[in-house]
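[1] sequence and predicted structure, then a few things I'm wondering about:
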Amino acid sequence: MSTLDKAASVYSEQGAKKLFKLASENLYRQGYTTVNSLLDYGTHPYDKEWDVLIIIDACRFDLFQEFAPQHEIYDKFESVEPIYSQASSSKEWLTKTFVEGSRSEIANTSLIAANGFTSEIGQVEFDELEEVWRYGIHPDYHIVPPEPVTDAAVKCYRNTDSDRYVVHYNQPHAPFLHCAGKYDSAKDELGATQNVWDGLEKGQYDHSEVWEDYGKNLLDVLDHVNILVEDFSGKVAVSADHGNCLGEYGIYGHPSHCPVPSVRRVPWAVTEGGGKEKYELDNLETEDLEQSDDEEIKEHLSHLGYF
């Protein structure tokens, strides 16, 4: 559908008010995208020191600062500080980190990823690439829960000899797995999209309640981060690809190329891995698991709010 046809459809179906709102949002989006391209700030992960980098998707620094101390892992961190991500969405972060990164460093890195946008950086040559989303999408939530990522990361770590490892979890990104269905969804009854941010913007949900569920989703994934910290050796860093806006400058969620600090300010927590290798790992043969087709992958990204 052409832009003109779309505008006419919006006008005829929902009136001039909706058309004006759509035009305003598009203009606003173009504005912050332009500002972002001019500012172009943030920390490239390979400029930091780490052997294992664990990415918890969509985690704001203030969320981490409030909830992470409730978890036993927090006492293991030698330092916790805020940094600014170079991106405001997963696709943007993956592109800037790996497509635009150092070929030699990435060639010695293993990436274990729950996020389906790795399908769009296929030209990158990793030491090992384990795309957990190809077989680990939960049929009810339409995203990858933490468990298969932890299994795949441990298996990769124990069976490869990469210089560096990046483990990318989906959580605390919405949906909040402990309360699936609590927040309405345009897709299905589970609330398995980023509709929570749209509903928050419209006043359908209570801000403090959403914040608590967002924090609970963080605590749940920290259970798995803790497993890796105990199991792996070397310097382990825990960070995020981006955060979420909760109304700052009128923005909700995490649109790409957004310069607003709330969506770019993320944690950088560092500890030394325990090297215990005690995690009991079943014989995970991923080639024997059912692989997701293109439609399922698109649905997975849709349920993360990207379509």
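    Perfect, thanks for sending it. Numbering: from 1, shown residues only.
[2] drop to CA atoms for contacts and neighbour counts, all remaining ones
    OK.
[3] where do the helices sit along the chain?
    Using DSSP state H, the helices found in the chain span residues 3-14, 16-39, 61-67, 90-94, 103-107, 146-159, 195-201, 207-231, 261-264, 294-303.
[4] buried stuff in the longest one?
    Residues of helix 207-231 classed as buried under the neighbour-count rule (16 or more other C-alpha atoms under 10 Å) are 210, 213-222, 224-231.
[5] now do the last one
    If you call a residue buried by 16+ other C-alpha under 10 Å, then helix 294-303 has these buried ones: 296-303.
[6] would a markdown table of the helices of the chain with distance to residue 255 be doable?
    What follows is the helices of the chain, written out as a markdown table (distance: least, C-alpha to C-alpha, whole Å):
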| stretch | distance to residue 255 |
| --- | --- |
| helix 3-14 | 21 |
| helix 16-39 | 9 |
| helix 61-67 | 17 |
| helix 90-94 | 10 |
| helix 103-107 | 26 |
| helix 146-159 | 24 |
| helix 195-201 | 11 |
| helix 207-231 | 18 |
| helix 261-264 | 9 |
| helix 294-303 | 14 |
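[7] ok, second structure coming up, stack it against the first:
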Amino acid sequence: MTDRAIRAGRETDAERMIVHYLPPHSPFRADALRENRPLERYEYRPFDYLRDGGDRELVWALYLDELRWVLDSVGVLLENVDAERAVITADHGELFGHLGLYSHPTGVPHPRLRRVPWLELSATDTGSYDPRYEEPDRKRAPKETAKQLEYLGYR
């Protein structure tokens, strides 16, 4: 995402650009990617793991690690695009068992889902990063896409 956004920022004269990162959405992959290993159940389906009585502190730590991981990428982006005004925010919060609810169920007006950060700053392209973006394979098989959506929690 970062590489594509930097490339788009440098190659277009867009008035606005919205860059939507998946993390810290589950699955929580940061540790597994760093360790080059398959996801554990508590990483792959963390909220199912919690519903089944799993360790809340473990999942919370994974969530925070996932957030730090994506914010590192956002930092690279902000150092490699020009923007008078850049906003860092989220599309929703997460529930970790509050009122017996987990993840971000649709239609639930819980404050922990609705209150999200809003940070305004500026960005300057220092040229410190050379993006390595490759166009995606547009002929991706529907089965692969369905599997990817399943991994993201869309059953």
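    Sure thing, it's come through. Source: prediction; values computed, not measured.
[8] mind checking the TM-score on these two?
    Overlay of the two chains. TM-score (TM-score structural alignment, normalised by the length of structure 2): 0.86; 149 aligned residues with a C-alpha RMSD of 1.9 Å.
[9] about what we covered before: so which of the helices of structure 1 gets nearest residue 282 of structure 1?
    Of all the helices of structure 1, the one in closest proximity to residue 282 of structure 1, counting by C-alpha to C-alpha, is helix 146-159 (8.1 Å).
[10] from the chain's centroid, how far away is the closest one?
    18 Å (C-alpha atoms, centre = their mean, to the nearest Å).
[11] same question for stretch 73-91 of structure 2.
    With C-alpha atoms, centre = their mean, you get 14 Å for stretch 73-91 of structure 2.
[12] contacting residues around the residue most central in space within structure 1?
    The centroid of structure 1 falls nearest to residue 57 when counting by C-alpha atoms, centre = their mean (2.6 Å). Contacts for residue 57 of structure 1 (C-alpha atoms under 8 Å, 6 or more residues apart in numbering) come out as 90, 168-173, 240-243.
[13] return the residue of structure 2 aligned against residue 169 of structure 1.
    Aligned by TM-score structural alignment, residue 169 of structure 1 pairs with residue 21 of structure 2.
[14] would you check how far apart its match and residue 1 of structure 2 are?
    According to C-alpha to C-alpha, to the nearest Å, residue 21 of structure 2 and residue 1 of structure 2 sit 7 Å apart.
[15] how many residues are close by residue 117 of structure 2?
    Neighbourhood size, residue 117 of structure 2 [other C-alpha atoms under 10 Å]: 13.
[16] quick one: what's aligned to it in structure 1?
    Checking TM-score structural alignment: residue 117 of structure 2 goes with residue 267.
[17] how about the contacts made by residue 97 of structure 2?
    So residue 97 of structure 2 contacts 50-51 (C-alpha under 8 Å, 6+ apart).
[18] I'd like the distance between it and residue 2 of structure 2.
    32 Å.
[19] same check, this time on residue 68 of structure 2
    In terms of C-alpha to C-alpha, residue 68 of structure 2 sits 15 Å off from residue 2 of structure 2.
[20] what do you get for residue 94 of structure 2?
    As for residue 94 of structure 2, its distance to residue 2 of structure 2 is 23 Å (criterion: C-alpha to C-alpha).
[21] tally of neighbours for residue 119 of structure 2?
    Residue 119 of structure 2 is flanked by 9 other residues according to other C-alpha under 10 Å.
[22] check contacts around it.
    Residue 119 of structure 2 sits next to 87-89 when contact means C-alpha under 8 Å, 6+ apart.
[23] same check, this time on residue 152 of structure 2
    By C-alpha under 8 Å, 6+ apart, the contact list for residue 152 of structure 2 reads 25-27.
[24] now for those residues, which sits with the most neighbours around it?
    residue 27 (23 neighbours).
[25] list the contacts of the closest residue to it other than its chain neighbours.
    Excluding the flanking residues, the one nearest residue 27 of structure 2 by C-alpha to C-alpha, 6 or more residues apart in numbering is residue 44, at 4.6 Å. Neighbour list for residue 44 of structure 2: 26-29, 151 [criterion: C-alpha under 8 Å, 6+ apart].
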